[in-house]
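Engineer: for reference, the sequence and a predicted model appear below.
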Amino acid sequence: MSPPDRIVVRLASPALFVGASADGTGADTDVVTDEHGLPYLPRHRLAARLRAGAADALGAAPELAAACDEVFGRRRSHGADRMLRVGHAVLGEDVRSAVARALAGRDEPLRSVLRRAVTDAYTALESGTAVGPDGAPEPGRLRTNRVLLPGPTLSATLTWATAPGEAHWRLLARACLATTRIGLRTTRGRGRVDVRLAGADGDPHAVTLRLAAPVRKGPDREGVRV
């Protein structure tokens, strides 16, 4: 079986990927989109959540601490010591190609109208009171948030500076399983995700569980997966 070459993120609830959209939607918090109006999860946010998931996973497997530093860099480093680079988590190639073809050669203002329609197809506006630092609503402060609707699966490519070993894969797989939310700190139930490793073959869930499994060591064997 070929090793995974990407991370897939399935949205299980509306997600707040706050950022600048291609045309601006007038919401207090907008959703980040590409030049074609398609929402995506920026790579630095995905990497940050994976590192946080890896830190949680170390509670049950402290022996993977060295692998965590190698995969994600020491002290949140973005330098050459980090083995792994993840790409933006984007919609599938078929969707992106179809949208690019639909927008190709379109003049303004039609191009902006179509691009906004693309964004509207994947997002919705939510209204509610603003939330303070303690998590409580602040009366009199009505806000609108544009959220990414649940259902789509986003995919981010994996690029390794050096070939990963078993411990690196186990650490990354456990980081994926531990990453269950992505978005703003105060999510009100938003941003629930399933994060898995995927390759050319095999079910992503099964592949991730296999790579995350601990190894069993005994007098007659060493490094054998349970």
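Structural biologist: Right, received. Where do you want to start?

Engineer: contacts, neighbours, all on C-alpha from now
Structural biologist: Noted.

Engineer: double-check Pro4 against Ala198; I have them as touching.
Structural biologist: Yes: here Pro4 reaches Ala198: they are 4.9 Å apart, a contact under Cα atoms under 8 Å.

Engineer: the more surrounded of these two?
Structural biologist: Set Pro4 next to Ala198 and count neighbours by other Cα atoms under 10 Å: Ala198 wins out with 23 against 20.

Engineer: give me the distance between stretch 175-193 and the centre of its chain.
Structural biologist: Chain-centre distance of stretch 175-193: 9 Å, with Cα atoms, centre = their mean, to the nearest Å.

Engineer: same question, stretch 35-45
Structural biologist: 10 Å.

Engineer: got a list of contacts for that stretch?
Structural biologist: Outside stretch 35-45, the residues that touch it by Cα atoms under 8 Å, 6 or more residues apart in numbering are 17, 21-23, 31-34, 86-91, 96, 99-100, 103, 115-116, 118-119, 122, 148, 154, 156.

Engineer: ok, and here's another one to check against it:
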Amino acid sequence: MSAPGRVVVRLASPALFVGASADGTGADTDVVTDDHGLPYLPRHRLAARLRAGARRALAVSPGLEDAVGEVFGRERSHGRDRMLRLGHAVAGDAVRTAVARALAGRSESARAVLRRAVTDAHTVLETGIEVGPHGAAEPGRLRTHRVLLPGLVLTSELTWAREPGPDHWRLLARACLATTGIGLKGTRGRGRVDVRLAGDPDEDPDALTLRLAAPPVREPR
């Protein structure tokens, strides 16, 4: 078994990855996209959710507390003290290559239309009443949100600043399993995700992640 080199994020429900899209979609709440119009999950947001998942996992594995600081760094830290290095979670190579080829050589106006079509293919526009600070609807405050469609699969490349040990892999695998929501309004059924580690293409990410998350085998006395 080769060491996992990727974190795979599968959207199980519509999600709000709020940010700036390539050309702007006219929504009050836009979705973050790359220069080709493809939605992605910024690495700092993924790292923050995984760190929160790791903290939750400590409830059943308190012995891994030191590993949290080693893998993810100090709280709110983005410095060199963390071992784990994540890339942006992006669409697959085949999708990104196809979109890049479709955009190549076209005029900027044609590229803008195609980028918008790419974004529209992965999102839907929803309309709702703005909710105030106390949870009540604000009269006359109609808002639109650009929402990612479920089924989208994003992949983040992972590397390590130094060689990880079994505890580091165990913590990361448990952090993935404990990360079940990403994006805004998760308490309203939004942003449910499955996060797994992936290695060889022919290896099941679910089985790989569960195997790495398993407690260490105790030697018989």
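Structural biologist: Everything's here; your move. Worth saying up front: this structure is predicted, and the values here are computed from it rather than measured.

Engineer: superposed, what's their TM-score?
Structural biologist: Here the TM-score for the pair of chains, by TM-score structural alignment, normalised by the length of structure 2, is 0.96; 220 aligned residues with a Cα RMSD of 1.3 Å.

Engineer: which residue is nearest the centroid of structure 1?
Structural biologist: Leu46 (4.3 Å; Cα atoms, centre = their mean).

Engineer: is that residue part of a helix or strand, or is it coil?
Structural biologist: Look at Leu46 of structure 1: counting by DSSP: H, G, I helix; E, B strand; the rest coil, its state is helix.

Engineer: ok, back up a step: just the ones of the contacts of stretch 35-45 of structure 1 in helices?
Structural biologist: Arg96, Val99, Ala100, Leu103, Arg115, Arg116, Val118, Thr119, Tyr122 (DSSP state H).

Engineer: now do the contacts for the fourth one.
Structural biologist: Meaning Leu103 of structure 1. Here Leu103 of structure 1 is in contact with His36, Arg111, Leu114, Arg115 (criterion: Cα under 8 Å, 6+ apart).

Engineer: counting neighbours, what do you get for the second one?
Structural biologist: For Arg111 of structure 1, the count of nearby residues is 16 (other Cα under 10 Å).

Engineer: to which residue of structure 2 is it aligned?
Structural biologist: Using TM-score structural alignment, the equivalent of Arg111 of structure 1 in structure 2 is Arg111.

Engineer: how big's the offset between the host helix or strand of that match and structure 1?
Structural biologist: Element membership for Arg111 of structure 2 (DSSP states H and E) is helix 108-122. For helix 108-122 of structure 2, the mean deviation from structure 1 after alignment is 0.8 Å (mean Cα distance after the TM-score superposition for structure 1).

Engineer: how about Leu149 of structure 1: what's its closest non-neighbour residue?
Structural biologist: Pro14 (4.8 Å; Cα to Cα, 6 or more residues apart in numbering).

Engineer: my guess is that neighbour contacts Thr187. True?
Structural biologist: No: taking contacts as Cα under 8 Å, Pro14 of structure 1 lies outside contact range of Thr187: 9.4 Å.

Engineer: which one of the two is surrounded by more residues?
Structural biologist: Between Pro14 of structure 1 and Thr187, counted using other Cα under 10 Å, Pro14 has the larger neighbour count: 22 against 16.

Engineer: so what's the more buried one up against?
Structural biologist: Contacts of Pro14 of structure 1 (Cα under 8 Å, 6+ apart): Val147, Leu148, Leu149, Pro150, Arg190, Gly191, Arg192.

Engineer: tell me which element the closest residue to Leu212 of structure 2 other than its chain neighbours falls in.
Structural biologist: In this structure, Leu212 of structure 2 finds its nearest non-sequential neighbour in Arg170, 5.3 Å apart by Cα to Cα, 6+ apart. Arg170 of structure 2 belongs to helix 166-178 when assigned by DSSP H and E.

Engineer: ok, average deviation of that helix from structure 1?
Structural biologist: Averaged out, helix 166-178 of structure 2 is 0.4 Å away (mean Cα distance after the TM-score superposition for structure 1).

Engineer: about what we covered before: what residue of structure 2 matches up with the residue nearest to Leu149 of structure 1?
Structural biologist: In structure 2, Pro14 of structure 1 lands on Pro14 (TM-score structural alignment).

Engineer: so that match versus Glu219 of structure 2, what's the distance?
Structural biologist: Using Cα to Cα, to the nearest Å, Pro14 of structure 2 is found at 45 Å from Glu219 of structure 2.

Engineer: for the residue mapped onto the residue nearest to the centre of structure 1 from structure 2, what are its contacts?
Structural biologist: Matched to structure 2 by TM-score structural alignment, Leu46 of structure 1 sits across from Leu46. Counting by Cα under 8 Å, 6+ apart, Leu46 of structure 2 touches His88, Ala89, Ile182.

Engineer: can we see that at 10 Å?
Structural biologist: Val7, Val9, Ala52, Leu86, Gly87, His88, Ala89, Ser156, Thr179, Ile182, Gly183 (Cα atoms under 10 Å, 6 or more residues apart in numbering).

Engineer: may I see the residues you listed organised as TSV, with neighbour count added?
Structural biologist: Formatted as TSV, those follow (neighbours: other Cα atoms under 10 Å):
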residue	neighbour count
Val7	24
Val9	26
Ala52	17
Leu86	19
Gly87	18
His88	18
Ala89	22
Ser156	25
Thr179	23
Ile182	23
Gly183	18
